[in-house]
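In: Here you go, sequence then predicted model.
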Amino acid sequence: MFEAAHWVVQAVMILLAAASFVTWTVLLFKLVEIAIARRRLARTAATVETSATLDEAVRRLAGRKDPAAFMARASFEELQRSDAALDLAGTAGLKERVRSILERVEAQAGERLRRGIGLLATIGSVGPFVGLFGTVWGIMNAFIGISQSQTTNLAVVAPGIAEALLATGLGLVAAIPAVVIYNHFVRSIASWRLSLADAGAAIERMLSRDLDYRSAGRS
């Protein structure tokens, strides 16, 4: 059926097959990537929760490169840079700067994890229309065959209709999994970002506690 199709319909079929291949490739890579990100985040969050101070958490997280570990190190570095001004300026500015750092790290980490799934959204939205283009072209060829042969015999109409239906089917085969997989990854990444935000909140609480002990020790 593919070999008998018009070259335009063949190009559409090849394009849809390639899109389907991309969909399943993205699925495999993102499943692994998200699983690794979840495991690293869980380990770092557990370390933060069991640490008494931010300094201790940073020391225990040395060498880790996940976003939550970077949040802890960036917060501690900001604390050190602001140390000389805390007694005069207070802690409100430091807390605001740390919150800004945590928000930006979370946003950037989420954006990195989303890389690649935009292809799924494109395939899911464009795939049916590409298949429809092949369908229209195949039906047009069927009508051309009818006009040239001056007959509506099924043997004349069938090849064009068959290639049209095949293009439609390939469009759906490419689009439906892409939409389902895209929605799954959107939910998974949203859940991961929520866990990362929880880790950031734990770091903020630890920093606030450290500042309170610092104030109490100097009073």
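Out: It's in. Residues are numbered from 1 along each chain as shown.

In: going forward, measure contacts between C-alpha atoms and count neighbours the same way
Out: OK.

In: For the residue most central in space within the chain, give its distance to A4.
Out: The chain has R114 as the residue nearest its centroid, 2.2 Å off, counting by Cα atoms, centre = their mean. For R114, the distance to A4 (Cα to Cα, to the nearest Å) stands at 40 Å.

In: let's bring in a second model and compare:
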Amino acid sequence: MPEGVTATSLAPLAHDLSLWSLFLQADWVVKSVMVMLLLASVWVWAVVFEKAMAMRRLNKAADAFEDRFWSGGSLDELFEREGDHPTHPIAAVFGAAMREWRRGAAKAAGADVAMSGVQSRAERAMVVTISREMERLERWMVFLATVGSAAPFVGLFGTVWGIMNSFSAIAGMQSTNLAVVAPGIAEALFATAIGLVAAIPATIFYNKISTDLSRYAARLEAFASEFSAILSRQAEDRGA
């Protein structure tokens, strides 16, 4: 042990391993990695809560809309009340189809071929609307996937850098005493821990939210198919 360095003087280093102390004692590169990962973790939870609340709200709105849709009331009245200014995706799908249908029906003058074309345009309008609405709902999903896959490696980079600093300290002090190397190693491992704290929730909730979004997309597609069948019957009635 170098002259002037005693076990007593190293004792505080050996015991001062609180999370805040590890952060303060870390190299600036390791600190940067930690801050970046902590910010990513906070953003992950913000995205998760936003998506969870949004999906709950959308499913509740879809339930209420489908109840009104299948209640036997006038589709034109439902369009005037909700479809013309939709506040949720399933109403937007309905509104897009109804606008195309009403516009085309006004010009068709009862021609069977023309009404078939109107139905086809209404179906395409629903497909485009579903795609647009799902693209909007899937915003920030790439961020969750990126954090889930990259955060452990970013934390590992901080760990490697911290261990390199620990070896430098060992070489400088010419000592392998645990009190000398423990803080640096602890700082390095702390970076990996923060990386996992960011990555694990991101991965879990990415899979959960992706499943919820897939189910909601299937719900929109099922509604579009059912509404298309209704429009098909109306086209046949007009052409009869």
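Out: Yep, it's here. As the structure is a computational prediction, the values presented were derived from the model and not from experiment.

In: Isn't the residue nearest to the centre of structure 1 up against S188?
Out: No - using Cα atoms under 8 Å as the test, R114 of structure 1 is too far from S188 to be in contact (10.2 Å).

In: Mind telling me what D237 of structure 2 corresponds to in structure 1?
Out: D237 of structure 2 maps onto Y213 of structure 1 when the alignment is built from TM-score structural alignment.

In: Show me which helix runs longest in structure 1.
Out: helix 154-218 (DSSP state H).

In: Burial check on the corresponding residue of structure 1 for S214 of structure 2, number of neighbours?
Out: Using TM-score structural alignment, the equivalent of S214 of structure 2 in structure 1 is A190. A190 of structure 1 has 14 neighbouring residues, counting by other Cα atoms under 10 Å.

In: Please apply the same query to A222 of structure 2.
Out: 12.

In: Aligned to V128 of structure 2, what sits in structure 1?
Out: Match for V128 of structure 2 (TM-score structural alignment): R104.

In: Regarding its match, which helix or strand does it belong to?
Out: Using DSSP states H and E, R104 of structure 1 sits within helix 92-114.

In: tell me the average deviation of the helix or strand that comes right after that helix from structure 2 after fitting.
Out: Proceeding N to C from helix 92-114 of structure 1, the next assigned helix or strand is helix 117-149, under DSSP H and E. Mean deviation of helix 117-149 of structure 1 relative to structure 2 after superposition (mean Cα distance after the TM-score superposition for structure 1): 0.9 Å.

In: Show where helix 117-149 of structure 1 falls in structure 2, residue numbers please.
Out: Counting by TM-score structural alignment, helix 117-149 of structure 1 corresponds to 141-173 in structure 2.

In: Ok, stretch 65-78 of structure 1 next?
Out: Under TM-score structural alignment, the match for stretch 65-78 of structure 1 is residues 87-100.

In: Please identify the buried residues of the matching stretch?
Out: 88-100 (16 or more other Cα atoms under 10 Å).

In: Looking at those residues, which are in helices?
Out: 89-100.

In: What residues does the residue of structure 1 most remote from its centre make contact with?
Out: Residue farthest from the centre of structure 1, counting by Cα atoms, centre = their mean, is Q150 at 54.1 Å. By Cα atoms under 8 Å, 6 or more residues apart in numbering, Q150 of structure 1 lies in contact with nothing.

In: what's the spacing between it and V157 of structure 1?
Out: Relative to V157 of structure 1, Q150 of structure 1 is positioned 11 Å away (Cα to Cα).

In: ditto for R104 of structure 1
Out: 60 Å.

In: okay, the two: which has more neighbours?
Out: Taking other Cα under 10 Å, R104 of structure 1 and V157 do not tie; V157 has more neighbours (19 against 13).

In: Please name the nearest non-neighbouring residue to that one.
Out: Once flanking residues are discounted, V157 of structure 1 sits nearest to A142: 5.1 Å by Cα to Cα, 6 or more residues apart in numbering.

In: Quick check, the one you found in contact with A158.
Out: Yes - counting by Cα under 8 Å, A142 of structure 1 touches A158, with 7.4 Å between them.

In: more crowded one of these two?
Out: Per other Cα under 10 Å, whichever of A142 of structure 1 and A158 has more neighbours is A142, with 22 against 15.

In: who are the neighbours in contact with the more buried one?
Out: Here A142 of structure 1 is in contact with 156-161 (Cα under 8 Å, 6+ apart).

In: from the residues you listed, which is closest to T135 of structure 1?
Out: Distance to T135 of structure 1 across the contacts of A142 of structure 1 (Cα to Cα) is lowest for I161, with 8.0 Å.

In: mind checking how far F79 of structure 2 is from R219 of structure 2?
Out: For F79 of structure 2 relative to R219 of structure 2 (Cα to Cα), the value is 19 Å.

In: quick one: which of those two has more around it?
Out: The neighbour count for F79 of structure 2 versus R219, taken as other Cα under 10 Å, is higher for F79 (21 against 15).

In: excluding its backbone neighbours, what's nearest the more buried one?
Out: G95 (6.2 Å).

In: check contacts around the one you found.
Out: The contact partners of G95 of structure 2, taken as Cα under 8 Å, 6+ apart, are 79, 82-86.

In: Highest neighbour count among those?
Out: Within those, most neighbours by other Cα under 10 Å means G83, with 23 neighbours.

In: The residue nearest to that one when sequence neighbours are not counted and L75 of structure 2, how far apart?
Out: Spatial nearest neighbour of G83 of structure 2, excluding adjacent residues (Cα to Cα, 6+ apart): G95 at 4.0 Å. Relative to L75 of structure 2, G95 of structure 2 is positioned 10 Å away (Cα to Cα).

In: Could you do W140 of structure 2 as well?
Out: Counting by Cα to Cα - W140 of structure 2 and L75 of structure 2 are separated by 35 Å.

In: repeat for L144 of structure 2
Out: 40 Å.

In: More neighbours: which of those two?
Out: Taking neighbours as other Cα under 10 Å, L144 of structure 2 and L75 compare with L144 leading, 28 against 15.
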